[in-house]
Structures are given as C-alpha cells and as structure tokens.
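Chemist: what shape does this take:
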Amino acid sequence: MPSDVVNLAEKFSKFSEHWSPRVVAEMNDYQFKVAKFLGDFVWHDHKDTDEVFLVVKGAMGIELRDGVVHLSEGDMYVVPKGVEHRPFAKNECHVLLIEPQGVVNTGESGGELQAENDIWV
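Modeler: The predicted structure follows:
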C-alpha cells in the first residue's frame, strides 16, 4: 500500500513565491511539482522533453509563437519538446507540472525567474 498521500491544497499552502516550483512526488525519473503563477514568465523551451501543465486552481495562458492556449481549472496541456512558450496568469494560478528530474524551469533562457531545482514541499 502507498505510504504517502499528497494533498495538493496542503502543499500549495506551504509557500507563497511565484514561478518557484516545489517537488511533491517522484515517479521513475519524473517529478510532480506544484507552482504558483502570477504575471508573465519568460520565453523559453525545453529541447529534450515535453512539459505538462495541469491547472489545479485559477486560470492561466501559455503563449506560443503561433497562438495562445488558455487553461482553466481542471485543464491540462502538454507543451511539446523544443516548442518556445511563455506561461502567464492575470491572477494567481495554482499549477501541477510534470517533467523529468533536472528540468530547469526557464530552459536555457536563465534570468531572475530561474528557480532552484529539487526543492521539496
């Protein structure tokens, strides 16, 4: 039997920073991360992996070079590897990210919104 139940609402209550993903679980070589989005992120891509966005609370958008994907509570979108994208949220949004271990949130773009990896909550 599984020994650790992850309650996402409880995990989101433990931090307030925006654009700073926190790991809540691992499966094989993948991490499940919670993050709070507000405002605009940076344009970036992940050359070697897809990235999953699942909106737990609120609404957000993902700008792509050829359009915008709008996500509401309960919606999920997979950004294919190598596709430039820029997440944004007009109001605070709670998101579950699913991606391989070691993925840097800003890709190779870097900058002040680059978060430290492997921070657990």
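
Chemist: contacts and neighbour counts: CA atoms only from here.
Modeler: Fine.

Chemist: element containing the residue most central in space within the chain, please.
Modeler: A centroid search over the chain (Cα atoms, centre = their mean) returns Leu97, at 3.9 Å, as the residue closest to the centre. In this assignment (DSSP states H and E), Leu97 forms part of strand 85-100.

Chemist: chain center to that strand: distance?
Modeler: Chain-centre distance of strand 85-100: 5 Å, with Cα atoms, centre = their mean, to the nearest Å.

Chemist: and it, what does it pack onto?
Modeler: The contact analysis (3 or more Cα pairs under 8 Å, 6 or more residues apart in numbering; DSSP states H and E) places strand 85-100 against strand 30-40, strand 51-57, strand 59-64.

Chemist: please give the structure of this sequence too, so both can be compared:
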Amino acid sequence: MAEHTEHTTPTPTPATTPVNLAHKLSQFSELWSQKKIADVNDCEVKLAKLKGEFVWHTHPDTDELFLVVSGRLTLQLRSGDVVLEAGELFVVPRGVEHCPVADEETAILLLEPAGTLNTGDAGGPLTKAAEALG
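Modeler: Just a heads-up that it's a prediction; the model follows:
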C-alpha cells in the first residue's frame, strides 16, 4: 500500500537584498527602454531613463504610476501638464491619454501590471517589452 504524502505549496523565500535604484540605473544607458527590477503581486516595478518626447497614448485597462528618481518629467495630459520633480509621483488613471516629456535625462520608476506595453494603445516603433535587469 502506498503511503499518502501531503502536498504543500512551498512558502516563498523573501528576498534578503534590497534593490538599490542608483546601482540598477548605472547598469543601462538606453533611453525609453523599461527595465524590470521587481514584481509586486501582479505588477512589475520598472526603471527607465527618458529624454525628449515620447508618444501620446493611453492604457485603457490600467492606471500607471510614475515616480521621478532624478531629473524632471512633464506628463502632458489633454487637461493640462503635470510636472514632476525628483521624489514626486503621479498616477495616470486608466484611459487618460498622456505623453511623457523630459527636457533633460530623467530617471523614473514605473509600477504597472505585468505585460503593460510602454506605448499602450498607440503601438508603433517605440513599443518595447520590459527587459529584466539582473
């Protein structure tokens, strides 16, 4: 007779090393290229470096959190611009058309559901999937 073995789901081991944003940002130089640095539930935490103007787009099904790590970011909205300095964040609500603009190189942290495209519904040549950053 076979022994009954109870199946249990292993408890995830918590990370023991904090993520240093400055170190992660030093690992890449590409502009407008999102780098995934962590997962939170069904969301990805991503870093990006921006300079210039992106593309007008919306994310019909999700909000998008922008946190400026360094530099200055203008989020153009049809209702008026939102200017973010280092240490400030703004959540663009789902369905709100926006266009990020950075006059100087700016580093940002993004929080959005896994698989969210950077160009939202606009598509085009700037569309890139987030790359994991080791």
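
Chemist: got a TM-score for the two of them?
Modeler: Once superposed, the chains reach a TM-score of 0.96 (TM-score structural alignment, normalised by the length of the first structure), with 120 aligned residues with a Cα RMSD of 0.9 Å.

Chemist: who are the contact partners of the residue nearest to the centre of the first structure?
Modeler: Residues near Leu97 of the first structure by Cα atoms under 8 Å, 6 or more residues apart in numbering: Gln31, Phe32, Lys33, Val34, Ala35, Glu51, Val52, Phe53, Leu54.

Chemist: which part of the first structure matches stretch 66-74 of the second structure?
Modeler: The aligned range for stretch 66-74 of the second structure in the first structure is 53-61, by TM-score structural alignment.

Chemist: any chance of the contacts of Leu97 of the first structure in CSV, plus neighbour count?
Modeler: Shown next, in CSV, are those (neighbours: other Cα atoms under 10 Å):
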residue, neighbour count
Gln31, 20
Phe32, 18
Lys33, 24
Val34, 29
Ala35, 23
Glu51, 19
Val52, 17
Phe53, 21
Leu54, 19
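
Chemist: Serialize these to TSV and add fields for distance to Asp4 of the first structure.
Modeler: TSV is the format used below for the contacts of Leu97 of the first structure (distance: Cα to Cα, whole Å):
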residue	distance to Asp4 of the first structure
Gln31	15
Phe32	14
Lys33	16
Val34	16
Ala35	20
Glu51	25
Val52	23
Phe53	23
Leu54	21
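
Chemist: for the residues you listed, which one is nearest Pro21 of the first structure?
Modeler: For the contacts of Leu97 of the first structure, the residue nearest Pro21 of the first structure by Cα to Cα is Ala35; the value is 4.4 Å.
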